[in-house]
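# Structural data only, the sequence is not supplied:
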């Protein structure tokens, strides 16, 4: 018998080490395999939460008794009898055996995984809507891109004064040609207002407006260019010619920006300060405007649409919220999120069942202990606190393991998950741990456990101390 008792810890250690190594090996194979089109369901992707939960649960169960012993020693000197008795019961009882603990952590990991992917898709849809529109609302002088049609100053002022508009930037978008006849889209802007609007958008690099400040008279006009346009223009000064009513302008690339709000996409473009251009007919005449970018969380859609319909008859307005709603309400997203919701419900039910089973396993022994404490004069409030402290360490242990899984899970599954099907664009979507998806179910389970234990204490009081002691032998 003594040899058997000595062999049990060694056997458990070997089994736990084997389980950890098997889980790590599965994770490594998962990362190397990734996802392949047309191969059906990726079993490793589905198994990732379970593979990560295995070592997390084993480590927590190994550390759990040590932490409890330390807390017990501390409460024996500094706390009252209630805390000491609760922690002593937690250290004595097997409230977190491996299988229930694994089931509880796995349930929390599944909810974290579902919340993580859902949040990533939501962020991806938001990024895709910014990439598609460039602002919260974009007004074009002509819905059919008719040359020569413009937004007049009165219409520009009326649109910028619509309730909810916080930033407005006027743009003249036209085709320009380099000295080598390369075609470039020119975006003529006021650097200050365009930079302010750029700072209020998402998914685009900041606009270094300071680089667009004109130099001395006769010097080339500094412009910002896309990588392709910068390759066309080179490092030296170059002359650009527009198909609009403005004189050619001598420019030099002052900086490179990969994308910009006024022209979402990957076209070759240059951003030119408006003050550098002069009209053919009247040198002091303002440069025309054929695009207006507006930002604001609560833009009055009805007023803005009325302004465009009345003052820009050939124009059109695109709202970013419409693009975002079309992405969020697509059948693929709807079906996927329904499956995620079902997975969360099932995981929550599993976690609740595990918690209730663990409470039921120790109910008889707790009832006898509570009856004995009642005979010693411990009131109901302290008895409730004692049984809560008995269960609380197990809940905290599950929370630590679930939090570790939630932190590791994005790093493991990110290389194998492509969310572009949900966003409809190539915008990068990062997977980040979803703390709320773990904290909320865990708080619910803790609340259920506290209520169940309080009911158990009151039931024991109504049953009577003598009956409880007799039932406990």
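The structure has been received and is ready for your questions. None of these values were measured; they are calculated from a predicted model. Residues are numbered from 1 along each chain as shown.

# contacts and neighbour counts: CA atoms only from here.
Will do.

# Residue 36: what secondary structure?
coil (DSSP: H, G, I helix; E, B strand; the rest coil).

# List the residues that contact it.
Contacts for residue 36 (CA atoms under 8 Å, 6 or more residues apart in numbering) come out as none.

# Structure two is appended below for comparative analysis:
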């Protein structure tokens, strides 16, 4: 067959097929790259924003055999570097470091109230500046209680000068039996205290205050810095001593695809560290990387579940629309193929010609869409190559099969409008099997969840296919009831239009198989996106507890509070005092907040959060962990006795678990506040200026932080893209379904026009023929889309994208459903009117064959 003439004759149809194929291949190849790029960015952000002590690989040892020299530490560090599995090596940076520290080393004579630990950092010279005195030097000796003991020169952080009264020149005796003396020779400050590096050594940068279990008084803990020479005086036999070799991890090169390998590599390194005999000391691997990877994998799995469902539905619909376009092309070439068969062409030649015509359109278009997908940033996955190939193979294979089935015998005439097609027993059995499997899968999905069986991910696809098959089989039956009612009337148009709509013609199947998943997946994507958005808002309020919250370590002076009240834009200020309180006389503590609950309730009125009412006096709201205790005393500035009035699961902006209670401000002996809850339009910078020592947080900032997460962003943006694309595909499917049956419809209308059918009646007839299929399919698709979130709800946890709040209670988006259904109905009606208008001036002799008008 010569192609130039058919190409010119069917240029419009080929152009539609080219456009559909190019867009489909761009979406199929581009969206996975964009989603994977966001997955990678999410992992990199998780690794680079987490404390280094959590992500780095730290080999630790409580020594039996002491290491006395720096060279011994460096030799072991090189060994651990070489032991890192291959999957982790690209992420390990060369600037590792080592340390040796004692813990809980008491200052002699303090009764365990003060602890000064000895510490050595291999890279201290690069990390600190000495602001007073000098760097520690060699170790010497001194006399104590008639014995010669080591005297170690150390430096302390400048914070210790304020908090513990330490200074240059002081000598402190450490230990209760095995003594050692330290001489403070310098005061240092960190060069970059915000560096992630310091998360390994916060005990060196800060004085910590700890309350021991059952104790009433706080302990002071500090770790000093000493020189390399101080290692000779450290012994694990006399102190609680720990050696550490830190292998820093740079997450900027990580990929989400490598997470399983990274997890396995960390486990392998942990095993090697335990079993390798590099010294007489036992070693272990300390890292929070497995937990971080597991948390990321859980969030990633939920994102992939939603996105794979959406992208799978998009691919299915795109293939269906392309198949509709191929069906239109082969129908337009029906007479050409029939003539070729009548002139002796073999079935292989005719089918090959149809496949070649289709390939001529879809292959270059697929290549163009595939090439355009490389403009989308992201890694090149296998689906980027496979997706466009699937589109081309599906289109060409359908064309070959369609032409082969239609032209098995030369000049085989068919009249699909005369009698209903009766499906074979084999086909009915297969359809019943698909419906049964879909229902069983839906039950298992709700009962077990996706975590138990990933194959259940195909359940929504099976449900969509089952709903489409049921619709195909059942939608003619209610129309036949309408036909019987219309037959009793005098008007012929309703009877004829509904009769043609009720006939199970082969051309009606494809539009249903395209429209139904398009509507179902688009409604599903919209509901998921909307529910995530609303839960994000609720989570942001839950995190802050007010439009703006100002939290100070110490008491906020009354004069400062008045300045805040007088600031432009501030509408309401509620004072609150938070702290740890002792419960009764037992060594048990709980978090507490004293606040005017009535004012707080007025401040958050109309927001997604609420606080139960609380009467005055000494009533309190307690957490579930404190439920059923009756009245009890608390130790907080005084010893008031509070009576639980109710149970509250969480306190917005403060606590959501553990032991806590909410009480009136009048419980305190004097009104004071370390927290301000503010309503109004005022900048965080202005409040930070008014309360310099405080942390200012806002609901808007919390919401922005939740939405800026890469995983959250890609889930919502992909759902929006899929929704828009599916809506457009649904409209294209309606138009193509009109075009596919255009020839048959024009022929029927032409027959009726010879009997006196007017143009107005022809338009009504066409609308009544087309609209029922669209409306029935739209209703089923919308119903399935509204039910998919409910079916998937127990199996998919989306809390990672909503501020760790559970996404549940999916409310039907009737507005979106109405817009989609209405849009398709309008498109079908307008298409029917346009089709009738275009065929109004057609010559009947050009439509009807010789003898049809007799």
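It's in. Nothing here was measured: the structure is a model prediction, and the numbers come from that model.

# Superposed, what's their TM-score?
Scored by TM-score structural alignment, normalised by the length of structure 1, the superposition of the two chains gives a TM-score of 0.79; 432 aligned residues with a CA RMSD of 3.3 Å.

# residue ranges for the strands of the stretch 401-550 of structure 2, please.
548-552 (DSSP state E, counting those that start in this stretch).

# Who are the packing partners of the longest strand anywhere in structure 2?
Assignment by DSSP state E gives strand 570-583 as the longest strand of structure 2. Applying 3 or more CA pairs under 8 Å, 6 or more residues apart in numbering; DSSP states H and E, we find strand 570-583 of structure 2 packed against helix 558-566, strand 589-595, helix 597-603, strand 632-635, strand 675-680.

# Identify all contacting residues around it.
564-565, 588-596, 599-600, 603, 632-636, 665, 672-682.

# do that again at 6 Å, thanks
588-595, 634-636, 673-680 (CA atoms under 6 Å, 6 or more residues apart in numbering).

# Confirm that residue 670 of structure 2 sits in a helix.
No - going by three-state DSSP, the assignment for residue 670 of structure 2 is coil, not a helix.

# distance of it from residue 221 of structure 2?
Residue 670 of structure 2 sits 32 Å away from residue 221 of structure 2, taking CA to CA, to the nearest Å as the criterion.

# likewise residue 289 of structure 2?
For residue 289 of structure 2, the distance to residue 221 of structure 2 equals 27 Å [CA to CA].

# gap between the equivalent of residue 438 of structure 2 over in structure 1 and residue 250 of structure 1?
For residue 438 of structure 2, the aligned position in structure 1 is residue 23, judged by TM-score structural alignment. Residue 23 of structure 1 sits 63 Å away from residue 250 of structure 1, going by CA to CA.

# Show me which of those two is the more surrounded one.
residue 23 (20 against 17; other CA atoms under 10 Å).

# now the helices and strands packed on strand 570-583 of structure 2 in JSON lines, with mean neighbour count and distance to residue 549 of structure 2?
Shown next, in JSON lines, are those (neighbours: other CA atoms under 10 Å; distance: least, CA to CA, whole Å):
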{"stretch": "helix 558-566", "mean neighbour count": "14", "distance to residue 549 of structure 2": "12"}
{"stretch": "strand 589-595", "mean neighbour count": "21", "distance to residue 549 of structure 2": "13"}
{"stretch": "helix 597-603", "mean neighbour count": "18", "distance to residue 549 of structure 2": "12"}
{"stretch": "strand 632-635", "mean neighbour count": "16", "distance to residue 549 of structure 2": "26"}
{"stretch": "strand 675-680", "mean neighbour count": "22", "distance to residue 549 of structure 2": "5"}
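
# Identify whichever of the ones you listed lies nearest to residue 323 of structure 2.
Proximity to residue 323 of structure 2, assessed across those by CA to CA, is greatest for strand 675-680 (57.0 Å).

# So which other helices or strands are in contact with that closest one?
strand 548-552, strand 570-583 (3 or more CA pairs under 6 Å, 6 or more residues apart in numbering; DSSP states H and E).
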